[in-house]
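Trainee: Predicted model and sequence follow; I will ask about them next.
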Amino acid sequence: MLRIGTPEEAGMSASKVAYANTYAKQMVENNITPAEVIFVARKGIIVSHQAFGNLTPAADSPLLTTNALFPLCSITKVFTAACIMILAERGLIGLNRPVADYIPEFQGLGKENVRIHHLLTHTSGMNPEDVYTYARGEGSRAQVPPCEETEEPYFHEYFHRRYATPLSTKPGEIMSYLGFGYDLLGEIVRRVSGISYPDFVMQELFEPLGMNDSYFKVPHAERHRIVKRSPEDPCAEWLETEEMIESVSPSAGIYSSAMDLAIFAQMFLNNGTYGDQRILSPISIKEMTKNHIPGVSSVYRDEIFPEASWGYGWSINGSKKDGGDLFSQEAYSHWGAAGVFVAVDPVYDILLIHFTIERDLEKPFKNMYTDHFNNVMLAAIEQF
């Protein structure tokens, strides 16, 4: 289990870790971000867990604390992928089976060839623009059947407006990052398990891992811990809403603390265990954290990736230098909208979490200073 220790115990330079902490603090002092939580652990030893800045933009805001709740946004996808692997280990689904085997309503030309692994690696052949356009066009006229007890009414209608979205490419040809694909995976979890998606996550991940600060639908008693954005901050128009706080989205719905996310990440470094709990087998961990789409390219905003390098849920570093220049090629990570990031490097036995409120208005979702912080902290490693 994670424990507090010294940098020396973790094979890191105490002076360089101190410099990295100061570097992070200066991001707030220099108004790069108004709120920041960092968490770094190596060899299971916590060498840095600090908070800088304010909880809210109000003049009388309390200081930010390390147990503040941040919206994980797209990092939620890795939790959904873990749930899919749990079902696969129990013989309840197959990753090479058609999505339509589990969601018969998922119909359309060529969609019988879309497999679960295509959803996991964002290579289904659907793209977000087409999903959006279809839902507001032909999908808006789709008949929506009655909602089941384990379904959220919003998502029930959301799916039936989108199931028939046509493919834009053949499955497996290109990677197109797609939240809807992970929402479909969450629906598969619900249908196969027989319980709601958030209940499955709670029973199989949050509770056994002791992630007591992680939520879908954040309870009112805990909402005072949620970090707040100014109206002009990127994504504030949807992050600062009741709908987001109440979301059960399998692609973007979790609120959590840095410590809780670190527990989840450490479980991967531990080959599927944390404390006395085994969540996933070592083989599932290996499969989730390797590149399953060699030779497949991707375009994201203004960046072109000849090798998209994606595992099951995780972005695989490969040659992308994603989130830091000093990570090994075997490192895996995930961004979340507007300033949250988690990375795990099994070669260097380290995990890094960087929670911020993004202020880079030119490139939202891509905090250009997270890589700087990660480089500084990785450079503190001295012993292997």
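Mentor: Ah, there it is. Computed from a prediction, not measured in an experiment: that's the story for all the values here.

Trainee: C-alpha only now, for contacts and for neighbours.
Mentor: Will do.

Trainee: gap between stretch 35-45 and the chain center?
Mentor: Chain-centre distance of stretch 35-45: 17 Å, with Cα atoms, centre = their mean, to the nearest Å.

Trainee: residues in contact with that stretch?
Mentor: 1-6, 9-10, 24, 28, 46-55, 64-66, 227, 258-259, 262, 266, 348-357 (Cα atoms under 8 Å, 6 or more residues apart in numbering).

Trainee: The chain: strands as residue ranges?
Mentor: 3-4, 35-42, 45-53, 70-71, 255-256, 273-274, 277-278, 298-300, 303-305, 315-316, 332-336, 340-345, 350-356 (DSSP state E).

Trainee: For Leu119, which of those is the nearest?
Mentor: Proximity to Leu119 (Cα to Cα) singles out strand 315-316 among the strands of the chain, at 13.6 Å.

Trainee: this is the other structure I want to compare:
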Amino acid sequence: MGKLDVHFLSLIENGSIQSASYLIARNGKVAAWKSMGKLDGTADRGDLQPDSIRKLASITKTFTTVALMKLVEDGKLYLDQPVCTIIEELNNPTHQDITLYHLLTHTSGILPVGGYFNEPYPNPWWGTNGMEDWIRKVLQGPLYYRPGEAYNYSSAGFLLLGEIIQRVSGVPFESFVIENIIEPLQLDRTFFDVPESLHGQVCVVDQWDVNLLKPQEDYAKLPPRSDSGLYSTLHDMWKFGQMLLNGGAWNSERILGRRTVELMTRRHLFGKPAYQWGGKLQDKPHALGFDIAADHMTSFETQGTFQLEGAGRSALFVDPTEQMVVVFFVPSVSSWVPLSVLGTKQIIWSSLM
């Protein structure tokens, strides 16, 4: 049994995580693909499988970034474009300087994700009347920082990016992603709405997860699901990551141009502070829609690896130097189990020969 399996089994046995699955690919070929632990934290439905479906949470943002960059490639948007030229609610002295670039790099200064500042009782931004008038709700109050001043992780910013995509493309955000990314890549087990016939193959940890599988009554009244709405599998996520590693192409399908991928996956933030869940960083590295590994004494990933985690329970890493794609799911009732992510990265990258 390999070191990685022992690591995951230890976390499962001590109750830190419910289960684990991982896929590691190098040079375009899958080298390891395995799972262990329970599929369901609410009922006995057997074991997690290598092709089980799992909610991606914030990894959805990588699809949103690719979708937006397709519109940039088509000449319909530009990265320094003020958001207020598309969404009228931002046409005011507080928000008029926010650009698409600021939203993609989490430097807009608008509402951060709940709990970002380790506040003990984060409030949902939607308040009364649900999601009605959601754009004005996420813009209420002052900016946390001036645009471009600091990294301020904002799912609300990616909701605005989804709104921009659907206004500029003329189709719902979800339809644009399906037609331009999911279908061309043949991501057959990637969904915004998992078919009911496949609900039994979805990994869930609690009743909240179960409830999320139920379709909403009227998506037209809700924000686009551009921050955390996708479900997928390890294999589908590998194909997505491999497409980026290939410079925007998968087999005969080209999703993005090579120069677009280079722009999207290189470091853009230098010297920007970030508080982020208690960690007071003075220099937060970030690409466009991706975190990026920089030259740091505690980073095991190769410098230039672009990556994103989803709610501390899922992760995608693309390492151009090692020609490697790593995807893993570590479902847990805890929002963040450090060893399930940090320890996993250490084992994988330290084992490279």
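Mentor: Happy to help now that I have it. Given the structure is predicted, the values throughout are model-derived calculations rather than measurements.

Trainee: and Ile103 of the first structure, which of the strands of the first structure is closest to it?
Mentor: strand 315-316 (25.9 Å).

Trainee: Would you check the span in the second structure matched by the closest one?
Mentor: Aligned by TM-score structural alignment, strand 315-316 of the first structure falls on residues 291-292 of the second structure.

Trainee: And for stretch 200-215 of the first structure?
Mentor: Using TM-score structural alignment, stretch 200-215 of the first structure pairs with 176-191 in the second structure.

Trainee: Quick check: buried residues in that stretch?
Mentor: For stretch 176-191 of the second structure, burial by neighbour count (16 or more other Cα atoms under 10 Å) applies to Phe176, Val177, Ile178, Asn180, Ile181, Ile182, Leu185, Leu187, Arg189, Thr190, Phe191.

Trainee: Tabulate these (JSON lines), appending distance to Leu288 of the second structure.
Mentor: Converted to JSON lines, those look like this (distance: Cα to Cα, whole Å):
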{"residue": "Phe176", "distance to Leu288 of the second structure": "19"}
{"residue": "Val177", "distance to Leu288 of the second structure": "17"}
{"residue": "Ile178", "distance to Leu288 of the second structure": "21"}
{"residue": "Asn180", "distance to Leu288 of the second structure": "19"}
{"residue": "Ile181", "distance to Leu288 of the second structure": "17"}
{"residue": "Ile182", "distance to Leu288 of the second structure": "20"}
{"residue": "Leu185", "distance to Leu288 of the second structure": "21"}
{"residue": "Leu187", "distance to Leu288 of the second structure": "23"}
{"residue": "Arg189", "distance to Leu288 of the second structure": "26"}
{"residue": "Thr190", "distance to Leu288 of the second structure": "22"}
{"residue": "Phe191", "distance to Leu288 of the second structure": "23"}
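
Trainee: what about the helices in the stretch 101-250 of the first structure?
Mentor: With helices called from DSSP state H, counting those that start in this stretch, the stretch 101-250 of the first structure shows them at 116-120, 128-136, 153-160, 179-193, 197-201, 207-209, 236-239, 242-245.

Trainee: And these: which comes nearest Gly313 of the first structure?
Mentor: helix 116-120 (5.9 Å).

Trainee: List of residues touching the closest one?
Mentor: Residues from elsewhere that reach helix 116-120 of the first structure (Cα under 8 Å, 6+ apart): 81, 94-99, 124, 171-172, 181-182, 184-185, 311-313.

Trainee: Just the buried residues of these.
Mentor: With burial judged by 16+ other Cα under 10 Å, the buried subset of the contacts of helix 116-120 of the first structure is 81, 94-95, 98-99, 124, 171-172, 181-182, 184-185, 311-313.

Trainee: which of those residues lies closest to Glu242 of the first structure?
Mentor: Using Cα to Cα, those come closest to Glu242 of the first structure at Tyr182, 21.8 Å.

Trainee: Not counting sequence-adjacent ones, nearest residue to that closest one?
Mentor: Nearest residue to Tyr182 of the first structure in three dimensions, chain neighbours excluded: Ser251, at 5.2 Å (Cα to Cα, 6 or more residues apart in numbering).

Trainee: dump the residue contacts of that neighbour.
Mentor: Applying Cα under 8 Å, 6+ apart, we find Ser251 of the first structure in contact with Cys73, Ser74, Ile75, Thr76, Lys77, Thr80, Gly179, Phe180, Tyr182, Asp183.

Trainee: Since that was my last question, I'll sign off now.
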